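Asks: Output the structure for:
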Amino acid sequence: SINDPFCFPTNEAAELVKQNEIEVVTSTALPIDCNPISTDKSERCSALHFMKKLVDITAQLGGRVTAGVNYAASGYTTGKLRTQQEIQWSVEHLCAVAEYASQYDIVVAVEPVKRFESHFLNTAEQALELLKLVDMPNIKVHLDTFHMNIEEKNLPDAIISCGDKLAHMHLVDSNRGVPGMGHIQWIDVFNALKKINYSGTACIETFNPEMIEESCKMTYLTRKFASTPQELASRGLRYLRAVETIVYD
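Replies: The predicted structure is shown next:
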């Protein structure tokens, strides 16, 4: 996740990508002062400036997708239902971002998140409605199983509803640990991905146990799921490979 593109070490990251032959997907959570649905025009302008810089970085890293909370500021809630004005502002913002990203052939994927983090976009259905309003071929959906577990009636159905509009997946368990640490039914999730012939990207999104103090401000995590990030990544990857074998072999 790139949460400050203006300070991101792009050249160093590009070298690591090259050395390790990594497929890059960037993501972000727009800060509160870069808010596409703010009543303050300067914050809306800052959001577009932020996203254009993120798209530039994505292109420099060879990425083809930039995802995340890119349609409203992360953590911004009004305590009310979203308004038509907010929808209009978000659509205008995403149209401009998508048009800018199209020069690089980059997809912009919107991530629905839990209601405690945004009043604006919480479900796959809402994301698909937003896509129709934007009506740009390079605007797609990014789903996160942690948020889906809170907001969706049925995870597989939500995945299937997105079909070829699904561009990226965050694979996270119900407690925000790696897959296998919570109660999400991963075989059902993978079967849904198989049903839509999903060939996009997916990653485990959890948080570095060595930086728990920093991450808890944003994620509200209050405990470590492993001693090291390497242990966390290895455990999650082993579990997902086992599920993949069951579903695809």
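Asks: switch to C-alpha atoms for all contacts and neighbour counts from now on
Replies: Will do.
Asks: if I pick the most centrally placed residue in the chain, what's in contact with it?
Replies: Per Cα atoms, centre = their mean, the C-alpha nearest to the average position across the chain is that of Gly68, at 3.1 Å. Shown in contact with Gly68 (Cα atoms under 8 Å, 6 or more residues apart in numbering): Ser27, Thr28, Ala29, Ala109, Val110, Glu111, His142.
Asks: Relative to Thr222, how far out is it?
Replies: 23 Å (Cα to Cα, to the nearest Å).
Asks: what's the offset of stretch 144-159 from the middle of its chain?
Replies: Here the centre of stretch 144-159 is set off from its chain's centre by 14 Å, with Cα atoms, centre = their mean, to the nearest Å.
Asks: Likewise for stretch 98-109?
Replies: 16 Å.
Asks: Just the contacts of Gly68: which are in strands?
Replies: Ser27, Thr28, Ala29, Ala109, Val110, His142 (DSSP state E).
Asks: Ser1 is in contact with the first one, correct?
Replies: The reference is to Ser27. Yes - with contacts defined as Cα atoms under 8 Å, Ser27 counts as touching Ser1 at a distance of 4.7 Å.
Asks: When those two are compared, which one has more neighbours?
Replies: Each of Ser27 and Ser1 has its neighbours counted (other Cα atoms under 10 Å); Ser27 has more, 23 against 13.
Asks: Buried among the ones in strands among the contacts of Gly68? Need that as a selection in PyMOL.
Replies: A single PyMOL command is used to select the members of these judged buried by 16 or more other Cα atoms under 10 Å:
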select buried, resi 27+28+29+109+110+142
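Asks: here's the other one to compare against:
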Amino acid sequence: MTTDTTSNPIGVHALVWVGDTRPSSIEYAVAKTKATGFDLLEISLHDSANLDVAAARDALREAGLGVACSRGLAFDADVSSDDPAVVERGEKLLNDSLAATRALGGTHFTGALYSALGKYGRPLTETGRRNVVAVLRRLAREAARHGMTLGLEICNRYETNVVNTAHDALVLADDIGEDNVLIHLDTYHMNIEEDDLVRPVHEVGDRLGYVHIGENHRGYLGSGHLDFTSFFHALGDIGYRGPITFESFSSAVVMEGLSNDLAIWRNLWSDGEDLARHARAFIGDRLHTNRSR
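Replies: A predicted model of the protein is given here:
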């Protein structure tokens, strides 16, 4: 099958550049994202208290960049909890984050929207799952009013007990029952939980809404063991046109809290610009090759 995938926006996660969302940091991240040839900047909203939304929106528009926002929750503000007060705090975080994404000019709000980021000590309860479905159904309806989509990012077992595979995410999306709830695949997590990098893409099909490209160790693309050729071919098979965002973490760039949640203990790289330029070329080459199949 020959598929033209040149329309895919290619993004980079802000943590490749900076460890917080203060105005000076966002200004730097925007400039570097533009200079290295990306189309989109993904901003994590874990540090949203320091984010000047208006200034960030203006900087993104001036640079001609798209934006997506992501987040997970916290154990004291977790919509998968059995505790109504904890669920209420989680729902407020989600609604505030959706509003920030919209104010930034973004239409994609994605991540582990269904739970805290961290290892749980027990399986998800039936009550907890019902809470996830109810909260995300309300959030999806609010998002739809503004032409926005929600992404269910599939994370590994050490970061959530709610959604670990593409099949899990599809079942949850079906239960939520809103058309703007899409699936977010991440090759780093797929490497841990899936049988391969192809079958989940085919299973998700046209419900795929966002993609994270990351190595098995979160370092330079191509320096690990992931089969990116097969993964990009699978994206071509389903005609995926959505964002493909490079995500990599190193102890060289630290966001307090999130870095601990994700266990970013090693310095896998220290030069974010070199890393990003390499990733942009790596992704672009595979999209170009895939187009000519």
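Asks: Break down structure 1 into its strands, ranges please.
Replies: For structure 1, the strands defined by DSSP E cover 25-29, 65-69, 107-110, 139-144, 166-171, 201-204.
Asks: how deep is the corresponding residue of structure 1 for Glu91 of structure 2 tucked in, by neighbour count?
Replies: Aligned by TM-score structural alignment, Glu91 of structure 2 pairs with Leu48 of structure 1. When counting by other Cα under 10 Å, one arrives at 22 neighbours for Leu48 of structure 1.
Asks: Let me see the contact set for Leu48 of structure 1.
Replies: If a contact means Cα under 8 Å, 6+ apart, then Leu48 of structure 1 has Cys34, Pro36, His93, Ala96, Val97 as its contacts.
Asks: Next: Asp186 of structure 2.
Replies: Under the criterion of Cα under 8 Å, 6+ apart, the neighbours of Asp186 of structure 2 are Glu153, Ile154, Cys155, Val211, His212, Ile213, Gly214.
Asks: swap the cut-off to 7 Å and go again
Replies: When contacts are counted by Cα atoms under 7 Å, 6 or more residues apart in numbering, Asp186 of structure 2 is found next to Ile154, Val211, His212, Ile213.
Asks: Neighbour-wise, which one of these leads?
Replies: Note: the member of the contacts of Asp186 of structure 2 with the most neighbours is Ile154, at 27 neighbours, neighbours being other Cα under 10 Å.
Asks: and Tyr248 of structure 1, how many residues sit next to it?
Replies: Residues lying near Tyr248 of structure 1 (other Cα under 10 Å) number 9.
Asks: excluding its backbone neighbours, what's nearest it?
Replies: In space, Tyr248 of structure 1 comes closest to Lys194 once its chain neighbours are excluded; the distance is 7.8 Å by Cα to Cα, 6 or more residues apart in numbering.
Asks: Show me what the one you found lines up with in structure 2.
Replies: Lys194 of structure 1 maps onto Gly236 in structure 2, with residues paired by TM-score structural alignment.
Asks: Please apply the same query to Val91 of structure 1.
Replies: Matched across to structure 2, Val91 of structure 1 falls on Val133, judged by TM-score structural alignment.
Asks: OK, contacts around that match?
Replies: Remark: with contacts taken as Cα under 7 Å, 6+ apart, Val133 of structure 2 is in contact with Asp175, Ile176.
Asks: 10 Å instead, please
Replies: The neighbours of Val133 of structure 2, taking Cα atoms under 10 Å, 6 or more residues apart in numbering as the test, are Val79, Ser80, Tyr114, Leu139, Leu172, Ala173, Asp174, Asp175, Ile176, Gly177.
Asks: do Leu152 of structure 2 as well
Replies: When the contact criterion is Cα under 10 Å, 6+ apart, the partners of Leu152 of structure 2 are 109-114, 136, 163, 166, 169-170, 172-173, 181-185, 208-210.
Asks: Onto which residues of structure 2 does stretch 12-19 of structure 1 map?
Replies: Going by TM-score structural alignment, stretch 12-19 of structure 1 sits over residues 55-62 in structure 2.
Asks: Check the mean deviation of that stretch from structure 1.
Replies: Taken over the aligned residues, the distance from stretch 55-62 of structure 2 to structure 1 averages 1.0 Å (mean Cα distance after the TM-score superposition for structure 1).
Asks: List the contacts of that stretch.
Replies: With Cα under 10 Å, 6+ apart as the criterion, stretch 55-62 of structure 2 contacts 21-31, 33-34, 40-41, 53-54, 63-67, 101-106.
Asks: one more time with 7 Å
Replies: The set of residues external to stretch 55-62 of structure 2 that reach it, using Cα under 7 Å, 6+ apart, is Ile26, Glu27, Val30, Gly66, Leu104, Gly105.
Asks: so how far does stretch 161-175 of structure 1 reach from one end to the other?
Replies: Start-to-end span of stretch 161-175 of structure 1 (Cα to Cα) is 24 Å.
Asks: likewise stretch 208-221 of structure 1?
Replies: This stretch, stretch 208-221 of structure 1, spans 11 Å end to end (Cα to Cα).
Asks: from the chain's centre, how far out does that stretch sit?
Replies: Taking Cα atoms, centre = their mean, one finds stretch 208-221 of structure 1 lying 18 Å from the centre of the chain it belongs to.
Asks: hang on, the earlier thing: can you tell me which of the contacts of Leu48 of structure 1 lies closest to Phe207 of structure 1?
Replies: For Phe207 of structure 1, the closest of the contacts of Leu48 of structure 1 turns out to be Cys34, at 23.4 Å, with distances computed as Cα to Cα.
Asks: What is the equivalent residue in structure 2 for that closest one?
Replies: Taking TM-score structural alignment, the alignment pairs Cys34 of structure 1 with Ala77 from structure 2.
Asks: so who does that match touch?
Replies: By Cα under 7 Å, 6+ apart, the contact set of Ala77 of structure 2 is Val86, Val87, Arg89, Gly90.
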